[in-house]
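**Student:** I'll drop the sequence and a predicted model, then ask my questions.
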Amino acid sequence: MPGRFFLTRPAGEVSAFIGAEVPEDPPRRNIAPGQQIIARSANGAGPMRWGIIPVGRKNARGRPVMETLINARSETVFDKSAYEGVGRAVVPVEGWYEWTGAARRKTAWEIRPRDGGLMALAAICDTWRAPGGQEVAQVATVTCEPNADVRPIHHRMAVILEPETIETWLTGTEAEAAELMRPWPDGRLTVAEAVGVDWNGP
């Protein structure tokens, strides 16, 4: 499942890809949870915080959900009480990173489309209202079982939407959206060791 993203393409290219105008954003090779990312919802595109704070939501045992959620499992995203009332969004990226290995000896892997293009990741979104009244748009990506490309390094992968299915994901019924939550076809992703990334910077 995505632990970090990267997106270095200009806003015009990203806008054309997701079908909505996005603001200019500096190229970033290391986008971490908690940071602002570009996302599109049914209401338009703009910056959202990566990570949903599910204030007021409870888990299956009736206890408050306290942790920030950066990924949501496709198998439960429409059923879990922590996600009740959320909307749907897409997150444009060039790829994401995963890690393998023991602590302090981990290898970072870069996952991107074999054709070198952009990807639209399925996501959920809502608005967090802070105690002081500030409203923060927030988003979490949706994950599914991995395809053969990702399986050797991780047991989950991002749900990747085809460009022609973006509108269905954003505005279709739950049943229509559920049909899209499946692994990308085998062979369409490349997985290579990530090099030259400053893990403390952009």
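**Tutor:** Nice, I can see it. Numbers count the residues shown, from 1 in each chain.
**Student:** okay, CA-based contacts and neighbour counts for the rest of this
**Tutor:** Will do.
**Student:** Against T173, how distant is the nearest residue to G51 once chain neighbours are set aside?
**Tutor:** If the residues on either side of it in the chain are set aside, G51 comes closest to I70, at 4.3 Å by C-alpha to C-alpha, 6 or more residues apart in numbering. According to C-alpha to C-alpha, to the nearest Å, I70 and T173 sit 23 Å apart.
**Student:** quick one, which of the two is more surrounded?
**Tutor:** A count of neighbours by other C-alpha atoms under 10 Å puts I70 above the other of I70 and T173, at 23 against 10.
**Student:** So the more buried one sits against M48, correct?
**Tutor:** No. With contacts counted by C-alpha atoms under 8 Å, I70 stays clear of M48, the gap being 11.9 Å.
**Student:** shared neighbours of these two, anything?
**Tutor:** V139 (C-alpha atoms under 8 Å, 6 or more residues apart in numbering).
**Student:** tell me the contacts of D149?
**Tutor:** 186-191.
**Student:** Which residue, neighbours along the chain excluded, lies closest to the residue nearest the centre of the chain?
**Tutor:** Geometric centre of the chain, nearest residue: T141, 3.1 Å, by C-alpha atoms, centre = their mean. Leaving aside its sequence neighbours, T141 sits nearest to A123 (C-alpha to C-alpha, 6+ apart; 4.0 Å).
**Student:** Below is structure B, check it against A:
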Amino acid sequence: MCGRFDQSQTARHYANLMGWTDAVFDSESAPTTNAAPGTYRPVFHMQDGEHRVDDVFWSYRAKWAEGKVPIAINARFEKLANRYWSRLLKNGRGIVPAEGWYEWTGEKGHKQPWHIHRKDHGPLFLLALANFGPFVENRAEAGFVLVTDDASGGMLDIHDRRPVVLEADDAKLWLDPDLSPQQAIELARQSAVPAEAFEWHKVSTAVNRAGADGPQITLPLED
């Protein structure tokens, strides 16, 4: 699962790292170290041959699923080809850039947050699915989810699932509309940044509050 992430650089910074100097921006989201569900965050995608960066609502539920399934913030990688996600896998692939994400360990009421990031402190390009369009009744109709997979390589100590992360070049391939859904799944399976590329440290419980922000909440706590 991924319930919060650190997106502390600007969308234009991440676009430059992807080589998207020609990107069309419809994004006014400010950088944040504590992006939470229910907020609008910049999502990279392709539309009519253009590189686009649009603010999209983090949470999704198909309009037809109202009252049938709960609103989601993540999509399980192993279920991307099912009926619910297949349309977005074909037409709604996106990338959410970040510096890291948060997970929690411990018992309810005593949860310890952890900041997970690359050992080389490079950017993360998180796989996303989104409905890029207007909503009718609920903002989640036009929202996004992050794609998660089974955790491994010691990350099970933190959580049993983690976001699927790609390198910049592979992220651009994921967004290529000429890539079929099955090819996109294979790309993600074969090219995901491995668990051993990441490290993590404890951070302040201030991150538990959705409105908390600032670089101080990403700092490691002393044991």
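**Tutor:** Right, received. Where do you want to start? Keep in mind that this is a model prediction, so the values were computed, not measured.
**Student:** thinking again about what came up before, so which of the contacts of D149 of the first structure sit within helices?
**Tutor:** Using DSSP state H, no member of the contacts of D149 of the first structure sits in helices.
**Student:** Can I get the buried part of those residues as one PyMOL selection?
**Tutor:** Provided next is the PyMOL selection string for whichever of the contacts of D149 of the first structure are buried by 16 or more other C-alpha atoms under 10 Å:
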select buried, resi 189+190+191
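**Student:** So the residue of the first structure most remote from its centre: helix, strand or coil?
**Tutor:** Centroid-distance maximum for the first structure: G132 at 27.7 Å, with C-alpha atoms, centre = their mean. Classification of G132 of the first structure using DSSP: H, G, I helix; E, B strand; the rest coil returns coil.
**Student:** can you map out the helices along the second structure?
**Tutor:** 11-17, 83-91, 168-175, 181-191.
**Student:** re the thing from before, report the contact partners of the corresponding residue of the second structure for the residue nearest to G51 of the first structure.
**Tutor:** Per TM-score structural alignment, the equivalent position to I70 of the first structure in the second structure is I73. Neighbouring residues of I73 of the second structure by C-alpha under 8 Å, 6+ apart: 2-3, 37, 58-60, 144-146.
**Student:** and the contacts of D149 of the first structure as JSON lines, adding distance to F78 of the first structure?
**Tutor:** Shown next, in JSON lines, are these (distance: C-alpha to C-alpha, whole Å):
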{"residue": "D186", "distance to F78 of the first structure": "26"}
{"residue": "G187", "distance to F78 of the first structure": "29"}
{"residue": "R188", "distance to F78 of the first structure": "27"}
{"residue": "L189", "distance to F78 of the first structure": "27"}
{"residue": "T190", "distance to F78 of the first structure": "30"}
{"residue": "V191", "distance to F78 of the first structure": "30"}
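**Student:** which one of the contacts of D149 of the first structure is nearest R29 of the first structure?
**Tutor:** Distance to R29 of the first structure, by C-alpha to C-alpha, is smallest for V191 among the contacts of D149 of the first structure, at 15.8 Å.
**Student:** Skip the chain neighbours and tell me the closest residue to the counterpart of that closest one in the second structure.
**Tutor:** Counting by TM-score structural alignment, V191 of the first structure corresponds to W200 in the second structure. Among residues not flanking W200 of the second structure along the chain, I116 sits closest, at 4.3 Å (C-alpha to C-alpha, 6+ apart).
**Student:** Report the contact partners of the aligned partner of that neighbour in the first structure.
**Tutor:** Matched across to the first structure, I116 of the second structure falls on I111, judged by TM-score structural alignment. Contacts for I111 of the first structure (C-alpha under 8 Å, 6+ apart) come out as 95-98, 189-192.
**Student:** what's the farthest-apart pair in these?
**Tutor:** Between any two of those (C-alpha to C-alpha), the greatest distance is 13.4 Å, for E98 and L189.
**Student:** in the first structure, which spans are strands?
**Tutor:** Per DSSP state E, the first structure carries strands over the ranges 4-7, 28-31, 36-41, 44-50, 71-73, 87-93, 95-100, 107-113, 119-129, 135-144, 157-158, 160-161, 189-193.
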